[in-house]
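J.: Have a look at this prediction, sequence included:
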Amino acid sequence: MTTAPLIARARVRGVETLALDSPGSRNALSAALVDALAGALADCAADSGVRAVVLTHTGTTFSAGADLRDPPAPEALVGLLRQIVELPKPVVARVAGHVRAGGLGLLAACDLAVAATESTFAFTEVRIGVAPAVISLTVVPRADPRALARHYLTGSRFDAAEAVRTGLLTAAGDDVDAVLEPVLDGLRKSAPQGLAETKRLLTARVLEAFDRDAADLTARSARLFASPRAREGMTAFLERREPPWVL
């Protein structure tokens, strides 16, 4: 019995599109999906025919966050986020749906991010008793601190316009591909060496945060997910009921 690939791939004029392809789980970040995406990104890094990477999705959700039934190890998620940041080619997120929790860490790791106007976003970790620890490595350097505090602490849903305002998105529009195409045209006109070196300038401070904070945030994430409160919160989420702390 063969297993369907979790990453759909296509290439047009030097731009490799990697689509998260597990719509039945709303592209939740399972151990298997994280591993498959890491492998696809490694292929892109080694392939001189790839000028840039578009990270997108099948179905109506870019990613629902960590797969609570088969979560990746925190170290694996850290490794994936760092791999995107360090990839010597620009990575552009294309969102035509919804993004939750850990999916926002993936989005923020990308160099550029565009979305459809109807897309929605939420940091829902606080509602199940954990914190957006690991994904803060990529989210915190991107986002406005006051806006981020609101969204982290409330877990409330916000729209694409707010995501642009806070720095999580580069741009949004009714037709996401119309927004994306001028970005890709610009990347295709740019020299590979220029892109790689410019990306290094832009990501230097993000990588400093990985070097400084990754071990602490990984340990914090593991501790929180293993806690009794988080187990209750995750169980309530999977059973589609309110956890006991809701007033």
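T.: Yes, it's here.
J.: hey, let's count contacts and neighbours off CA atoms from now on
T.: Fine.
J.: wait, doesn't L169 sit right on D111?
T.: No: using CA atoms under 8 Å, L169 is not in contact with D111, being 9.8 Å away.
J.: Which one's more surrounded, those two?
T.: L169 (25 against 19; other CA atoms under 10 Å).
J.: Alongside the first one, take a look at this:
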Amino acid sequence: MYETLEIRTEGGVATIWMNRPDVHNAFNAQLIADLTAACRELDADDTVRVVVLAGRGKSFSAGADLNWMKAAAAASVEDNLEDARKLAGMLRTISGMGKPTIARVQGAALGGGMGLASACDICVAAEQAVFATSEVKFGIIPAAISPYVIRAIGERQAYRYFQTAERITAARAGEIGLAHEVVAAEALDAKVAQIVAALLQGGPKAQAAAKDLIRNVANRPVGEAVVEDTARRISSLRATPEAKEGLDAFLSKRPAAWVSQQG
């Protein structure tokens, strides 16, 4: 049980609901700790294939809780550093999960909320969703979320939005690569379900390896080291039981074992 979260698991899909709707699912120390622990727990659970991150109420997450920010302003540098490390660690835990992750963004995803959406592998947004890196308005910077936001939108867009703190519409989020899909509010859950269904067709170990491949290949020059690394990765997977099962299932025109198990 988590104080700030509600977790529902069905058919291999775990949905983590941030459950602080009265404060728009804003971060505080408890939510950060709960998200970190829940993601670690679900990543270690072999019955879970896909993790969906969602927020109860009107907002996905409005970033940092104002009371938490006020306390931080009065705290020592050492205490602030410890809090920042916990926030950064939570985002890294989500980003580093071996399982596919989807952000279901129905409303505002501001500051750290935009960081959460960026740390997930896939972002599906409702048309009324809005994003922002709003930190400079408070005299701070989007430091902890920056690796994931820059990965999502690129350096050029980050130079604009990190400094202007402009609100980013869902349509604009789709244009700059932050949101993979933008749909009407009533179609949000159907679109998430459609992507989940596609993810459940893939081999779980292959998906974890695919995520690790991206982390190790992205933004590296295509030199001898990268070419050799990719060759070693595919050759090591071809002989695994999962790969053999996948090929046999394809040739036999039957669902792979990991698909049948979800039924």
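T.: Nice, I can see it. Since we're looking at a predicted model, the values are computed, not measured.
J.: Which secondary structure element is home to E208 of the first structure?
T.: helix 192-225 (DSSP states H and E).
J.: just checking, what packs against that helix?
T.: Applying 3 or more CA pairs under 8 Å, 6 or more residues apart in numbering; DSSP states H and E, we find helix 192-225 of the first structure packed against helix 74-86, helix 136-142.
J.: Which residue numbers in the second structure does the first one align to?
T.: Alignment note (TM-score structural alignment): helix 74-86 of the first structure is matched to residues 84-96 of the second structure.
J.: how about that stretch: buried residues?
T.: 86-96 (16 or more other CA atoms under 10 Å).
J.: same question, stretch 214-221 of the first structure
T.: The neighbour-count check on stretch 214-221 of the first structure (16+ other CA under 10 Å) flags 214, 217-218, 220-221 as buried.
J.: Likewise for stretch 30-37 of the second structure?
T.: Neighbour-count burial for stretch 30-37 of the second structure [16+ other CA under 10 Å]: 31-36.
J.: and stretch 227-236 of the second structure, which stretch of the first structure?
T.: Using TM-score structural alignment, stretch 227-236 of the second structure pairs with nothing in the first structure.
J.: any residues touching that stretch, and which ones?
T.: Residues outside stretch 227-236 of the second structure that contact it (CA atoms under 8 Å, 6 or more residues apart in numbering): L213.
J.: Nearest residue to the aligned residue in the second structure for G65 of the first structure in space, ignoring adjacent ones along the chain?
T.: Aligned counterpart of G65 of the first structure in the second structure: G63 (TM-score structural alignment). Among residues not flanking G63 of the second structure along the chain, G112 sits closest, at 4.3 Å (CA to CA, 6 or more residues apart in numbering).
J.: now stretch 130-139 of the first structure: which residue numbers in the second structure?
T.: Going by TM-score structural alignment: stretch 130-139 of the first structure matches residues 140-149.
J.: what's the nearest residue to the residue positioned nearest the centre of the first structure if we skip its chain neighbours?
T.: Centroid-nearest residue in the first structure, with CA atoms, centre = their mean: L106, separated by 1.4 Å. Leaving aside its sequence neighbours, L106 of the first structure sits nearest to L81 (CA to CA, 6+ apart; 6.4 Å).
J.: Contacts only, for I102 of the second structure.
T.: 50-53, 120-124, 192.
J.: let's see 7 Å
T.: 51-53, 120-123 (CA atoms under 7 Å, 6 or more residues apart in numbering).
J.: again with F121 of the first structure
T.: Here F121 of the first structure is in contact with 98-100, 157-159 (CA under 7 Å, 6+ apart).
J.: How about R51 of the first structure?
T.: Taking CA under 7 Å, 6+ apart, we find R51 of the first structure in contact with 14-15, 89, 188, 192.
J.: what does it align to in the second structure?
T.: R51 of the first structure maps onto R49 in the second structure, by TM-score structural alignment.
J.: Give me the distance between its match and R40 of the second structure.
T.: Noted for R49 of the second structure: a distance of 13 Å to R40 of the second structure, by CA to CA, to the nearest Å.
J.: Residue in the second structure paired with A96 of the first structure?
T.: In the second structure, A96 of the first structure lands on Q106 (TM-score structural alignment).
J.: Just to check, its match is in contact with A125?
T.: Yes: contact criterion CA atoms under 7 Å: Q106 of the second structure and A125 qualify, at 5.9 Å.
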